[in-house]
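A.B. asks: Below is the structure, and that's it, no one-letter string:
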C-alpha cells in the first residue's frame, strides 16, 4: 500500500496588512506601533504583516526595523518595495521578499457571479466571496468579517471588517450605505475606524484605491 505523503502544496490567498515605513529609527517605529496596537488591540496584537521599505535608503538599518516591529508584538511575514540592493540586504539576514501590487493581479482567475448574503453576520463569523463580488443585505456586527476578491456592496449597517480585493485586485471597491466599520481594506491597504474621516461615519460612502492609497467619497443613493 503506497505511503501517504506527509505534505501537500496548495494554492491559497491571504490578506495581510502592509506597514509602509518612512524611517528606520527603531524608537520611532516601536513607539508608533505600540500606540496603534493600543488603539485597536483586537486587530493588531500579534498581527502578521508585510513591511514596505520602498521609501527607505538602500542601506537602511534592517536590524533596527525588524527589532522594533517584533518588540511591539508584530510578526513580520516579509518585506516589499525592494530594489536589488534592498533584496540583497533582506535575504542576507534571512527574511523573505514579497511582491505586492499590480503583479498580483495578472494571474487572477475569471470572476464568478456575485455571492449574496441576506442573513445577519454575528461577531466571530466570516464570509469570503472567492473570485467574485459580495453583496450584503443585512447587518454585519462588530467582530464579523466580510471578504471578497472583488467588490463589496453593503446595503445595511457595517460595524465589522470589510476587506475587498483580497487577492490583490487594485480595482476593487467598497460601497456601503451605513458605514460604522472597525476596519476597511482594499488589496492590503487598510484603515481602522479611527482613520475613517468623521464626516462619513454612519453615512453612505464608496471606498477605492488611487495610486495605492485609500480614498473615500460620499455615495449618493436615489
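C.D. replies: Thanks, I have the structure now. All values reported here derive from a predicted model rather than from experimental measurement.
A.B. asks: From here on, just use CA atoms for contacts and neighbour counts.
C.D. replies: Will do.
A.B. asks: so residue 185 sits right up against residue 163, yeah?
C.D. replies: Yes. Counting by C-alpha atoms under 8 Å, residue 185 touches residue 163, with 4.6 Å between them.
A.B. asks: residues making contact with the helix ranked longest in the chain?
C.D. replies: When the chain is parsed with DSSP state H, its longest helix is helix 26-39. Helix 26-39 is contacted from outside by 23, 43-45, 64-65, 67-69, 71-72, using C-alpha atoms under 8 Å, 6 or more residues apart in numbering.
A.B. asks: want to try TSV for the residues you listed, with distance to residue 214, secondary structure and neighbour count as columns?
C.D. replies: Below are the contacts of helix 26-39 laid out as TSV (distance: C-alpha to C-alpha, whole Å; DSSP: H, G, I helix; E, B strand; the rest coil; neighbours: other C-alpha atoms under 10 Å):
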residue	distance to residue 214	secondary structure	neighbour count
23	21	coil	15
43	19	helix	16
44	19	helix	20
45	23	coil	16
64	28	helix	15
65	25	helix	22
67	28	helix	15
68	26	helix	22
69	23	helix	22
71	28	helix	14
72	25	coil	21
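A.B. asks: of the residues you listed, closest to residue 143?
C.D. replies: Here the nearest of the contacts of helix 26-39 to residue 143, counting by C-alpha to C-alpha, is residue 43; it sits at 9.6 Å.
A.B. asks: so who does that closest one touch?
C.D. replies: residue 37.
A.B. asks: With residue 22 instead?
C.D. replies: By C-alpha under 8 Å, 6+ apart, the contact set of residue 22 is 53, 55-56.
A.B. asks: can you do 6 Å?
C.D. replies: Residues counted as contacts of residue 22 (C-alpha atoms under 6 Å, 6 or more residues apart in numbering) are residue 55.
A.B. asks: distance of it from residue 77?
C.D. replies: Separation of residue 22 from residue 77 (C-alpha to C-alpha, to the nearest Å) stands at 19 Å.
A.B. asks: this is the other structure I want to compare:
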C-alpha cells in the first residue's frame, strides 16, 4: 500500500505588495522603517511582494534587496520587472520573479479607471443629461471592467486574510482577532470587528471603514493607522465610521 508523500494543489493567497517609486536603497529603507515604527506589531515578520514597475531608471537590486530585508521584512517575490539585467540580479538573490496574468487586460483596466476618475472630477460641470449620455456611451465599450463589491457571509477566523482588489469589501458576519481585512475600496463589517481592517490599500484617501460593533486590533486608511489602544473607549462595541480628516484617522459614532 502506497503512502501519500505530497500533493500539489492550487490555492489563492493574498499578500501585501510594496510599490517602489524610487531606486535609492537608503530612502527605501527609511520609508519602510517609518511605516514599521507606526505599527511594529503589525509589521513583525511580515512577508511581502515587491513591485518595481514604477521605477523608470536603473536599479541596483542587490542594494535595494539588502535595504528591505534589513528592516525585518521578508521578500517572497518581485513583480513588474521587464529588464533582463535586473531579472538576472534578482535571480542571484534567490527571490522568484512573479508574473501576473492578463497584462493587456489590466493595462486597459488602469486606463479606463483614469478616464472614469477624470469624468468624476468634471461631474459638477455637466448636466444630468450629459452624464446619462456619457454613461450610455461607456456601456457600449466592452473593454471596460466593472468590479462589484466583494461580499462574504461567513465569519472571518483568526489567521484568515481577505483582500478585495479594486473594490469594496463587505463582511456580513463577525471578524475574529488575528484576522485581516484589506480592500482597495471601503470596508463594511456587519458584525463584531475584532481583527485588522485596512481600507484604501491602493492609496485612496477617500475610503472609509464602517463597523456595527467596533473592537478592532488595528484600523488603517491609505497608510494611516490606529492601534487598538489608540481607539477611544467610547467607540468600543459601538457602530462607527472611520475616515481620514486632514490626514488624521477619525472615528465617528453612527448610533
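C.D. replies: It's in. Quick caveat, the model's predicted, so the values are computed rather than measured.
A.B. asks: Send over the TM-score of the superposed chains.
C.D. replies: Scored against TM-score structural alignment, normalised by the length of structure 1, the superposed chains reach a TM-score of 0.59; 177 aligned residues with a C-alpha RMSD of 4.3 Å.
A.B. asks: that older thread, just give me how far the longest helix of structure 1 sits from the chain centre.
C.D. replies: How far helix 26-39 of structure 1 lies from its chain's middle: 18 Å, per C-alpha atoms, centre = their mean, to the nearest Å.
A.B. asks: Comparing it with structure 2, how large is the average distance?
C.D. replies: Superposed on structure 2, helix 26-39 of structure 1 shows a mean distance of 1.6 Å to its aligned residues (mean C-alpha distance after the TM-score superposition for structure 1).
A.B. asks: List the buried residues in that helix.
C.D. replies: Neighbour counts over helix 26-39 of structure 1 (16 or more other C-alpha atoms under 10 Å) mark 26, 29-30, 33-34, 36-37 as buried.
A.B. asks: and what of stretch 68-86 of structure 2?
C.D. replies: Within stretch 68-86 of structure 2, the residues that qualify as buried are 68, 71-75, 77-81, 86, counting by 16+ other C-alpha under 10 Å.
A.B. asks: Can you add distance to residue 101 of structure 2 and give those back as a markdown table?
C.D. replies: Converted to a markdown table, these look like this (distance: C-alpha to C-alpha, whole Å):
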| residue | distance to residue 101 of structure 2 |
| --- | --- |
| 68 | 26 |
| 71 | 30 |
| 72 | 30 |
| 73 | 26 |
| 74 | 24 |
| 75 | 21 |
| 77 | 15 |
| 78 | 14 |
| 79 | 11 |
| 80 | 12 |
| 81 | 14 |
| 86 | 21 |
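A.B. asks: Check which helix or strand the spatially closest residue to residue 15 of structure 2 that is not a sequence neighbour maps to.
C.D. replies: Setting aside the residues directly before and after it, residue 15 of structure 2 is nearest to residue 48 in space (C-alpha to C-alpha, 6 or more residues apart in numbering), at 6.0 Å. Using DSSP states H and E, residue 48 of structure 2 sits in strand 47-51.
A.B. asks: Likewise for residue 13 of structure 2?
C.D. replies: Using DSSP H and E, residue 13 of structure 2 maps to neither a helix nor a strand.
A.B. asks: To which residue of structure 1 is residue 245 of structure 2 aligned?
C.D. replies: Using TM-score structural alignment as the criterion, residue 245 of structure 2 maps onto residue 198 of structure 1.
A.B. asks: residues near that match, how many?
C.D. replies: Neighbour count of residue 198 of structure 1, defined by other C-alpha atoms under 10 Å: 10.
A.B. asks: Please name every helix or strand in contact with the lengthiest helix in structure 2.
C.D. replies: With secondary structure taken from DSSP H, structure 2 has its longest helix at helix 103-121. The helices and strands touching helix 103-121 of structure 2, judged by 3 or more C-alpha pairs under 6 Å, 6 or more residues apart in numbering; DSSP states H and E, number zero.
A.B. asks: Name the residues of the helix or strand that that helix is followed by that come out as buried.
C.D. replies: Sequence-wise, the next helix or strand downstream of helix 103-121 of structure 2 (DSSP H and E) is helix 128-139. By neighbour count with 16+ other C-alpha under 10 Å, helix 128-139 of structure 2 contains no buried residues.
A.B. asks: mind checking the SS state of residue 111 of structure 1?
C.D. replies: coil (DSSP: H, G, I helix; E, B strand; the rest coil).
A.B. asks: Can you get me a residue count around it?
C.D. replies: By other C-alpha under 10 Å, neighbour count at residue 111 of structure 1 equals 12.
A.B. asks: next one: residue 216 of structure 1
C.D. replies: If you count neighbours by other C-alpha under 10 Å, residue 216 of structure 1 ends up with 17.
A.B. asks: and it, what element?
C.D. replies: Counting by DSSP H and E, residue 216 of structure 1 is part of strand 213-218.
A.B. asks: Touching, residue 140 of structure 1 and residue 121? I think so.
C.D. replies: Yes. Counting by C-alpha atoms under 6 Å, residue 140 of structure 1 touches residue 121, with 4.8 Å between them.
A.B. asks: For these two, indicate the residue with more neighbours.
C.D. replies: For residue 140 of structure 1 and residue 121, the more surrounded residue by other C-alpha under 10 Å is residue 140, and the numbers stand at 27 against 22.
A.B. asks: Now do the helices in structure 1.
C.D. replies: Using DSSP H, helices in structure 1 cover 26-39, 41-44, 62-71, 84-92.
A.B. asks: against structure 2, where does the second one fall?
C.D. replies: Using TM-score structural alignment, the residues of structure 2 aligned to helix 41-44 of structure 1 are 40-43.
A.B. asks: from the chain's centre, how far out does that stretch sit?
C.D. replies: Put simply, stretch 40-43 of structure 2 sits 16 Å off its chain's centre (C-alpha atoms, centre = their mean).
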